[in-house]
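Peer 1: I'd like to go over a predicted model; first the sequence, then the structure.
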Amino acid sequence: MKIQCTGVRESAGYIDGIEVDFKFTNNSDFEQSVVLQSLEVNNKEVGGYLHTIILGDRAETDRLTIKDSDLKRAGIDKIYNISVVFRVYNHDDWDDVTTNEMIMNFN
């Protein structure tokens, strides 16, 4: 599974916050699920949800929305970094692999 961050921006939808876009490329023959395991902003744990199913030899995109209310609850008013860890499940045998931490830094 190849995971790429393809964009970060302020939310343009009905939920105020930050949107982080990801592209998931499944290079195996098996259907796989990707689930957000942990999310930190400025090294503080923040709530978030992302679950994507990718068929074999396909790519999918999905968006993680970090709500302003969750950032405020953590005392965050400016974002310096976002750290994510995903868990990938193979639907053939439900073995799972945790990905390396992906850190996005901002000035």
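Peer 2: That came through fine.
Peer 1: Every contact and neighbour count from this point should use C-alpha atoms.
Peer 2: Fine.
Peer 1: My guess is Val85 contacts Leu39. True?
Peer 2: Yes - contact status for Val85 versus Leu39: in contact at 6.8 Å, counting by C-alpha atoms under 8 Å.
Peer 1: Between these two, tell me which one has more neighbours.
Peer 2: Ranked by neighbour count (other C-alpha atoms under 10 Å), Val85 and Leu39 place Leu39 first, with 22 against 17.
Peer 1: and here's the other structure:
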Amino acid sequence: MKTPVLGTLLFILTGCGSTSAPPPMGSGGSQWYQAGYHDALAGKIVRDNNQLAEWYGNPQVDRDAYLKGYNAGQVEICLPDKMTAIGEQGRKFPAACDLSDNAEQLRQEWQKERDKGSP
């Protein structure tokens, strides 16, 4: 009885996984490029080298690759339609977009959708 339930649960959870396209390969698709890309998509602020070394267990941080990946993630997430979706979902404004050239417009779009969902 447990096996079919567990199998069904795993099947359902697999459908909830992220289906976003893999990040563009920059700097040879290095660990640091990937880390920066995923940090930006998660809406996180840029991490310093000490945080990166501790988090990834590698003191040889490639700062340039990390920042290139972060920039690629910003380009992907810091768009008005993405802010609409994030606001509709009731999520926080992504810190990765705070320094975008159009940060004010993005925040307004996000806030408009957040306000619609407020009681």
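Peer 2: Perfect, I can see it now. Please read these numbers as outputs of a predicted model, since none were measured by experiment.
Peer 1: what's the TM between chain one and chain two?
Peer 2: The TM-score (TM-score structural alignment, normalised by the length of the first structure) is 0.25; 51 aligned residues with a C-alpha RMSD of 4.8 Å.
Peer 1: what residues are up against Lys23 of the first structure?
Peer 2: 2-6, 59-62 (C-alpha atoms under 8 Å, 6 or more residues apart in numbering).
Peer 1: residue contacts, Ile18 of the first structure?
Peer 2: The contact partners of Ile18 of the first structure, taken as C-alpha under 8 Å, 6+ apart, are 8-11, 65-68.
Peer 1: Report the buried members of those residues.
Peer 2: By neighbour count, with 16 or more other C-alpha atoms under 10 Å, the contacts of Ile18 of the first structure hold 8, 11, 65-68 as buried.
Peer 1: I'd like these as JSON lines, with distance to Ile103 of the first structure and secondary structure appended.
Peer 2: Shown next, in JSON lines, are these (distance: C-alpha to C-alpha, whole Å; DSSP: H, G, I helix; E, B strand; the rest coil):
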{"residue": "Val8", "distance to Ile103 of the first structure": "12", "secondary structure": "strand"}
{"residue": "Ser11", "distance to Ile103 of the first structure": "20", "secondary structure": "coil"}
{"residue": "Thr65", "distance to Ile103 of the first structure": "16", "secondary structure": "strand"}
{"residue": "Ile66", "distance to Ile103 of the first structure": "15", "secondary structure": "strand"}
{"residue": "Lys67", "distance to Ile103 of the first structure": "18", "secondary structure": "strand"}
{"residue": "Asp68", "distance to Ile103 of the first structure": "20", "secondary structure": "helix"}
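Peer 1: want to try CSV for these, with distance to Thr52 of the first structure as columns?
Peer 2: Shown next, in CSV, are those (distance: C-alpha to C-alpha, whole Å):
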residue, distance to Thr52 of the first structure
Val8, 18
Ser11, 20
Thr65, 14
Ile66, 17
Lys67, 19
Asp68, 23
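Peer 1: Return the closest of the contacts of Ile18 of the first structure with respect to Val20 of the first structure.
Peer 2: Val8 (4.5 Å; C-alpha to C-alpha).
Peer 1: so what's that closest one closest to, chain neighbours aside?
Peer 2: Residue nearest to Val8 of the first structure in three dimensions, not counting chain neighbours: Val20, with 4.5 Å by C-alpha to C-alpha, 6 or more residues apart in numbering.
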